[in-house]
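**Q** using only what follows, build the 3D model:
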Amino acid sequence: MWRAIASNFLTVAIVMLAAVAAAIAWGKNQYSGLGPLTEAICFKVERGATMRGVAQSLKEEGAIRSDYIFRVGADYEGKAGDLKAGSFLIGPGESMAGIVGAITKSGQSTCGTEVNYRIGVNDAEMLMRELDPATNRYAEVAKFDPAAEAAPQTYVDRLEDPDLRFRVTLAEGVTSWQVVEALKRADFLDGEPGEVPPEGTLAPDSYEVTKGVARAEILNQMSTRQEQVLAELWPGRSDDLPYSTPEEALIMASIVEKETGVPEERPLVASVFVNRLREGMKLQTDPTVIYGLTKGQGVLGRGLRQSELRGRTPWNTYVIDGLPPTPIANPGRESIAAALNPESSDFLFFVADGTGGHVFAQTLAEHNENVARWRAIEAEQEAEQEAGQ
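**A** Alright, predicted model coming up:
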């Protein structure tokens, strides 16, 4: 009798274990398998939201089949407490695991309506755009320069939308004065920016911000990020550089930034200036002369005069030896990397080639020939412009 009872108990236990194993396997499959969405949606996670509330909302929107499995899976992965506020694009058939990853990873919104304040060298542009989840494409809502025109009504009407996201994007080569002046005109920011940060210390990048954040706080973020970039790249620098401090490397990086708009040219342009420093030659770069005239407060808007090339300022590298005393703009990561690891070359000169890039030379004679070709291209371009008027 006891043997029969034990045998039956064992049979029941095995069946129960098998059922549990099957249930777990089914749950895992539900968690990682294709979800029920047939079209993409933009799902918002509010600040202070809980995983339970998010799971319920996702089920109501038809993005998941089971809020319970969603919560258990998030907890099993150790992500239940990692919710990030924001708006997230959830694609058709996205699994629960994929959704959990999206809403717990970086916190950077991937959909919804966004205001991107883009600060460039020549102007600043406020761009409001909205992502269509179905096409995964942004549609422009409004665009204007706050320094030159009033905000369009479509922008004003939607500025109070609680779901609106904000971003400040800083272009490479912008001066610190330009950044501060542009931030003063951003109507979604608050507070005075304070003193203009030292030139070169703001990292060109895109910064997601909260409406009403202090302008000084954004500048602090930019400064911190540039410090991080320098700290990361400085230990891997070339051994034989003619400058010995991160500050001097930042000066060189800013010159490289202003001399070429072609990314792949940066290490070669840096090599020219490094070679000149090694040879004891003056750098003779126009952007430094321009900075000496403007102090970074705006764009010169014309060509340099011969008297200006001969005029003495601390930044006129046609007159002074070595590097100028400060950077002449805020260089991006790639220009800093080029200044720290310039290409190996024998070039001492370069001039524009008419295509947006430059042609390089080892000797002055070669350089003069290249300059003559460039002058001919300039004359031809001017003639074409006059003919078209």
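**Q** C-alpha from now on. contacts and neighbour counts both.
**A** Noted.
**Q** just the strands in the stretch 201-350 of the chain please.
**A** Ranges of strands in the stretch 201-350 of the chain, per DSSP state E, counting those that start in this stretch, are 206-209, 349-352.
**Q** with distance to residue 359 as new columns, can the ones you listed be given to me in a markdown table?
**A** Converted to a markdown table, these look like this (distance: least, Cα to Cα, whole Å):
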| stretch | distance to residue 359 |
| --- | --- |
| strand 206-209 | 32 |
| strand 349-352 | 5 |
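**Q** following up with a second sequence; could you model it the same way so I can compare the two?
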Amino acid sequence: MKRLALLAAGLVLAALIALYFLWWGAGPKPGPHTIIVKEGASVASVARDLEKEGAIPGSTRTYRVMARLFGSHDPIQAGEFEIPKGMGGASILDLLQHGQPLQRLITVTEGMPAIVVAEKLAANKYLAGSLPEIVEGSLLPDSYSYQRGETRGAVVARMQAAMNRTIAELWPKRTPDCPVATPEQAVTMASIVEKETGKASERPMIAGVYCNRLRIGMKLDADPTVIYPVTKGKPLGRRILKSELNADNGYNTYKRPGLPVGPIANPGKASIAAVLHPAKTKALYFVADGTGGHVFADTLAEHNANVAKWYALRRQRGQM
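**A** Model prediction:
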């Protein structure tokens, strides 16, 4: 009996040693792969998924035993995790408990129109569900994280909630220097500012010019508002046609004074802030200066002189 007891103890010890080395050894999976862990998942449920993937040594039951004997008892995190090639059972459990879930991002750049955002969301193979209608100007440009399998509608809702929070933060702090009567008008004006300059430092000045024009009933004459009905905010890729400049479609600010009927892009926080806190200026005009920025003028005579310089520069560059 004593010999049998010793033999049994030896077998148990040998089994524990074998499990220990199996637990800490390299994993059987030949390449990196991902696993999605749902909220509230247990070691047992995750182990079943890992076994199906061939990512853990032994069976689900064996892995559960090893985890109970040698692993931490901390909860498993929800999210998507990338398991590197050859990662063993111990390291996999530690990754799921304490590692960083895989972060997937979709970026809406400042001035990106709704049609382009919709195309990005529709083409994303990791998102699910149908694409809801996206109202122009309703999304805040930023980088948004999402989980694999999340619905497109949920991502759009987060983008819209971010814009709503931004407006709620900025609108009460506005100055009276720009005659926009509602947050919606501020977003519309900001979308024009966004499309008119690529220089962040110019936004308050561009906003100041348009606010001055709006105040005195002068037409905004903003090229991006002519382009929007033609391309829905995508680049035009050619010069604006005379027929497009004469089109009366609710957006064309060459045709009528005041703001267009709605935004022409999704403006960023800085452009919205520029409209609500425009530069204090008497300028009513601006034209490109050849460096990516603009030169501003208070009078039409000054503006015409600046335009002549710009045309001369373009002819010198072979652009006219």
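**Q** before we move on, back to that, how about the strands of the stretch 201-350 of structure 1, which one is nearest residue 272 of structure 1?
**A** strand 349-352 (6.5 Å; Cα to Cα).
**Q** all helices of the stretch 201-320 of structure 2, in order?
**A** 203-216, 223-231, 242-245, 269-276, 300-316 (DSSP state H, counting those that start in this stretch).
**Q** contacts for the second one, please.
**A** Okay, so that is helix 223-231 of structure 2. 192, 195-196, 233-234, 236, 240, 244-245, 249, 251-254, 260, 264 (Cα atoms under 8 Å, 6 or more residues apart in numbering).
**Q** what is the corresponding segment of structure 1 for it?
**A** Residues 286-294 of structure 1 are where helix 223-231 of structure 2 aligns, taking TM-score structural alignment as the criterion.
**Q** OK, contacts around residue 127 of structure 1?
**A** By Cα under 8 Å, 6+ apart, the contact list for residue 127 of structure 1 reads 115, 116, 117, 118, 140, 141, 142, 143, 144.
**Q** give the closest residue to it in space, chain neighbours not counted.
**A** Leaving aside its chain neighbours, residue 127 of structure 1 sits nearest to residue 143 (4.5 Å; criterion: Cα to Cα, 6 or more residues apart in numbering).
**Q** count of neighbours near the counterpart of residue 276 of structure 1 in structure 2?
**A** In structure 2, the residue paired with residue 276 of structure 1 according to TM-score structural alignment is residue 213. As a burial measure, residue 213 of structure 2 scores 22 neighbours (other Cα atoms under 10 Å).
**Q** using neighbour counts, trim the contacts of residue 127 of structure 1 to the buried set.
**A** Among the contacts of residue 127 of structure 1, those classed as buried by 16 or more other Cα atoms under 10 Å are 115, 116, 117, 118, 141, 142, 143, 144.
**Q** circling back to that earlier point, which one of the contacts of helix 223-231 of structure 2 has the most neighbours?
**A** For the contacts of helix 223-231 of structure 2, the largest neighbour count, defined by other Cα under 10 Å, is 30 neighbours, found at residue 264.
**Q** what does it correspond to in structure 1?
**A** By TM-score structural alignment, residue 264 of structure 2 lines up with residue 328.
**Q** how about that match, what does it touch?
**A** Applying Cα under 8 Å, 6+ apart, the residues near residue 328 of structure 1 are 175, 199, 200, 251, 254, 255, 287, 288, 291, 296.
**Q** just give the number of residues close to residue 183 of structure 1.
**A** 24.
**Q** name the nearest residue to it, sequence neighbours excluded.
**A** residue 215 (6.7 Å).
**Q** related to what we said a few turns ago, of all the helices of the stretch 201-320 of structure 2, which one is nearest residue 17 of structure 2?
**A** Comparing the helices of the stretch 201-320 of structure 2 by Cα to Cα, helix 269-276 comes nearest, at 59.7 Å.
**Q** run the chain-centre distance for the closest one.
**A** Relative to its chain's centre, helix 269-276 of structure 2 lies at 18 Å (Cα atoms, centre = their mean, to the nearest Å).
**Q** where do the helices sit along the stretch 51-200 of structure 2?
**A** Under DSSP H, counting those that start in this stretch, the stretch 51-200 of structure 2 gives helices at 60-70, 89-98, 114-123, 152-170, 183-196.
**Q** most tightly surrounded among those helices?
**A** Counting by mean count of other Cα atoms under 10 Å, helix 183-196 has the highest mean neighbour count of the helices of the stretch 51-200 of structure 2, with a mean of 25.
**Q** kindly reformat the strands of the stretch 201-350 of structure 1 as TSV containing distance to residue 74 of structure 1 and mean neighbour count.
**A** Output for those, formatted as TSV (distance: least, Cα to Cα, whole Å; neighbours: other Cα atoms under 10 Å):
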stretch	distance to residue 74 of structure 1	mean neighbour count
strand 206-209	26	16
strand 349-352	56	20
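**Q** which of those sits closest to residue 388 of structure 1?
**A** Ranking the strands of the stretch 201-350 of structure 1 by proximity to residue 388 of structure 1 (Cα to Cα) places strand 349-352 first, at 23.5 Å.
**Q** nearest to residue 345 of structure 1 among the contacts of residue 127 of structure 1?
**A** Set against residue 345 of structure 1, the nearest of the contacts of residue 127 of structure 1 by Cα to Cα is residue 118 (35.8 Å).
**Q** show residues contacting stretch 269-283 of structure 2.
**A** Everything outside stretch 269-283 of structure 2 that qualifies as a contact, by Cα under 8 Å, 6+ apart, is 140-141, 166, 170-171, 173-178, 186-187, 189-191, 193-194, 200, 203-205, 207-209, 211-212, 296-299.
**Q** just the buried subset of the residues you listed, written out for ChimeraX, thanks.
**A** Buried residues among the contacts of stretch 269-283 of structure 2 (16+ other Cα under 10 Å), as a ChimeraX selection:
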select :140,141,166,177,178,186,187,189,190,191,193,194,203,204,205,207,208,209,211,212,296,297
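**Q** and the next helix or strand past the lengthiest helix in structure 1?
**A** When structure 1 is parsed with DSSP state H, its longest helix is helix 2-32. Per DSSP states H and E, helix 2-32 of structure 1 leads on to strand 41-45 as the next helix or strand towards the C-terminus.
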